[in-house]
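[1] heads up, no residue letters with this:
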């Protein structure tokens, strides 16, 4: 029994056009990247589209990977960018409705860390697309509001406002479930 190929061997195999290396690279990262795509998409179908587009970009641009960071980080960035492109394509198709959510977040912060992942994912997916993008980019990916503004073509203040609204909406959804409010970032 042979050991699985190293990251460097996978990259080199892909660069040589070896289909087995491409298959192994895809299998190694597809699950984690699907989780990334699901946070940005409203449906599994949309997330699968983003994943597919992202991996096409990975294989098309792998020669540009300088190996200065783990391959997984580089692929993750590509998936986020693929999700942003999908969002831009669909942005004009989606009307934003704030419904009956409160305007401001209560003084007590809330946390998402102790909740079921699937329930949280569903709540995040229900956010209006712009709120979902900003929430994911800031709270999960760690972008600054300035960077988010540049990525989405909005001001830094708009990014902050949309992040705040996303948090309010998520808190309201949690309260409607009868879940006690907790502290969070």
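    Done, it's in. If you're wondering where the values come from, they're calculated on a predicted model, not measured in any experiment.
[2] C-alpha from now on. contacts and neighbour counts both.
    OK.
[3] Quick check: buried residues in the host helix or strand of residue 51?
    Secondary structure assigned from DSSP states H and E places residue 51 in helix 44-61. In terms of neighbour count (16 or more other CA atoms under 10 Å), helix 44-61 has its buried residues at 46-55, 58-59.
[4] Which of the residues you listed sits closest to residue 119?
    Proximity of the buried residues of helix 44-61 to residue 119 (CA to CA) peaks at residue 47, which lies at 16.8 Å.
[5] Surely that closest one and residue 33 touch.
    No: here residue 47 does not reach residue 33: they are 9.6 Å apart, not a contact under CA atoms under 8 Å.
[6] What separation is there between residue 67 and residue 79?
    Going from residue 67 to residue 79 by CA to CA, to the nearest Å gives 18 Å.
[7] Show me which of these two is the more surrounded one.
    More neighbours surround residue 79 than the other of residue 67 and residue 79, with 26 against 12 (other CA atoms under 10 Å).
[8] Mind telling me what element the more buried one is part of?
    Per DSSP H and E: helix 71-90 holds residue 79.
[9] Which residues does that helix contact?
    Identification of contacts with helix 71-90 by CA atoms under 8 Å, 6 or more residues apart in numbering yields 7, 29, 33, 36-37, 40-41, 50-51, 53-55, 57-58, 65, 129, 133, 152.
[10] So for it, what gets flagged as buried?
    Buried residues in helix 71-90 (16+ other CA under 10 Å): 71, 74-80, 82-87.
[11] likewise stretch 8-20?
    For stretch 8-20, by 16+ other CA under 10 Å, it's 10-11, 13-15.
[12] Show only the entries of the residues you listed found in strands.
    Here DSSP state E is the test, and these give no hits in strands at all.
[13] Serialize the residues you listed to TSV and add fields for distance to residue 24.
    Below are those laid out as TSV (distance: CA to CA, whole Å):
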residue	distance to residue 24
10	7
11	10
13	10
14	10
15	13
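[14] put this beside the first:
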């Protein structure tokens, strides 16, 4: 739970102090949002060390560009957009998001009949993080951040067709891994029973 320094009794006062460059406000902002923003960066940068570096760069941008924040919107949402942008800049420099891109392959929609399978949130996040960088980037931007394919194409410098193709392959890969997990989970009781009977 966030323990605000007493004189920052509202978010508006905290933002005001940040705009005045007060170091105590920097500390409170970091403590309040670091956990959430590291999670955002980790979805794009599978390597935790890279995600931490991107997050720190993101907070530096937050502090540098605080005057650009319009206080009629969500402050957390504004910070989140900066973190996503920083993550994409990192991937662009590393050219990782270009991996697995092919314009020639046919887009195939996955079969969702298996979708009622209960899956642990941690398992799902692990599967997304293990995707190739190109798949993971488009999947996060579309399915989690809510960007359109046109917006993703502009952000990444790719065509809308490539964005759709990457998303389709990401979904297919996720479907395959979820099916494997489901089969493993369903087979566990039988394996335990077999081992017990064989002992």
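    Now that the structure is in, tell me what you want to look at. Worth saying up front: this structure is predicted, and the values here are computed from it rather than measured.
[15] and the angle from the helix holding residue 79 of the first structure to helix 44-61?
    120 degrees (axes from the mean of the first three to the mean of the last three CA atoms, to 10 degrees).
[16] tell me, helix 71-90 of the first structure lands on which residues of the second structure?
    Using TM-score structural alignment, helix 71-90 of the first structure lines up with residues 75-94 of the second structure.
[17] same deal with stretch 25-45 of the first structure?
    With TM-score structural alignment as the criterion, stretch 25-45 of the first structure aligns to 29-49.
[18] How much space separates the residue most central in space within the second structure from residue 7 of the second structure?
    By CA atoms, centre = their mean, the second structure has its centre lying nearest to residue 43, at 3.2 Å. When distance is defined by CA to CA, residue 43 of the second structure is 34 Å away from residue 7 of the second structure.
[19] same question, residue 135 of the second structure
    From residue 135 of the second structure to residue 7 of the second structure the distance is 45 Å (CA to CA).
[20] likewise residue 124 of the second structure?
    In terms of CA to CA, residue 124 of the second structure sits 41 Å off from residue 7 of the second structure.
[21] Same question for residue 147 of the second structure.
    Distance from residue 147 of the second structure to residue 7 of the second structure, by CA to CA: 37 Å.
[22] the more surrounded of those two?
    Neighbours per residue, other CA under 10 Å: of residue 147 of the second structure and residue 7, the larger number sits with residue 147, 16 against 9.
[23] Find the helix or strand that the more buried one is a member of.
    Residue 147 of the second structure belongs to no helix or strand, assigned by DSSP H and E.
[24] what does it align to in the first structure?
    Looking across to the first structure (by TM-score structural alignment), residue 147 of the second structure lines up with residue 143.
[25] Then residue 191 of the second structure?
    Using TM-score structural alignment, residue 191 of the second structure pairs with nothing in the first structure.
[26] so who does residue 191 of the second structure touch?
    Going by CA under 8 Å, 6+ apart, the list of residues near residue 191 of the second structure is empty.
[27] what helix or strand is it on?
    With DSSP H and E as the criterion, residue 191 of the second structure is inside helix 160-198.
[28] so how far is that helix from its chain's centroid?
    21 Å (CA atoms, centre = their mean, to the nearest Å).
[29] that older thread, between the buried residues of helix 44-61 of the first structure, which is closest to residue 178 of the first structure?
    residue 47 (29.4 Å).
[30] residues contacting the closest one?
    Contacts of residue 47 of the first structure (CA under 8 Å, 6+ apart): 34, 37-38, 40-41.
[31] Next, work out how far apart residue 108 of the first structure and residue 149 of the first structure are.
    If you go by CA to CA, the gap between residue 108 of the first structure and residue 149 of the first structure works out to 27 Å.
[32] Mind checking which of the two has more residues around it?
    Between residue 108 of the first structure and residue 149, counting by other CA under 10 Å, residue 149 is the more crowded of the two (18 against 9).
[33] Tell me which helix or strand that one sits in.
    Counting by DSSP H and E, residue 149 of the first structure is found in helix 145-152.
[34] and for that helix, what are the contacting residues?
    Contacts for helix 145-152 of the first structure (CA under 8 Å, 6+ apart): 84, 134, 137-138, 154-160.
[35] Residue in the first structure paired with residue 65 of the second structure?
    In the first structure, residue 65 of the second structure lands on residue 61 (TM-score structural alignment).
[36] so how far is residue 24 of the first structure from that match?
    Taken as CA to CA, the span from residue 61 of the first structure to residue 24 of the first structure is 17 Å.
[37] Repeat that for residue 154 of the first structure.
    Residue 154 of the first structure is 39 Å from residue 24 of the first structure, by CA to CA.
[38] Next: residue 142 of the first structure.
    Counting by CA to CA - residue 142 of the first structure and residue 24 of the first structure are separated by 29 Å.
[39] and these two? which has more neighbours close in?
    Each of residue 142 of the first structure and residue 24 has its neighbours counted (other CA under 10 Å); residue 24 has more, 16 against 12.
[40] was I right about the more buried one contacting residue 10?
    Yes: look at residue 24 of the first structure against residue 10 with CA under 8 Å: they come within range, at 7.4 Å.
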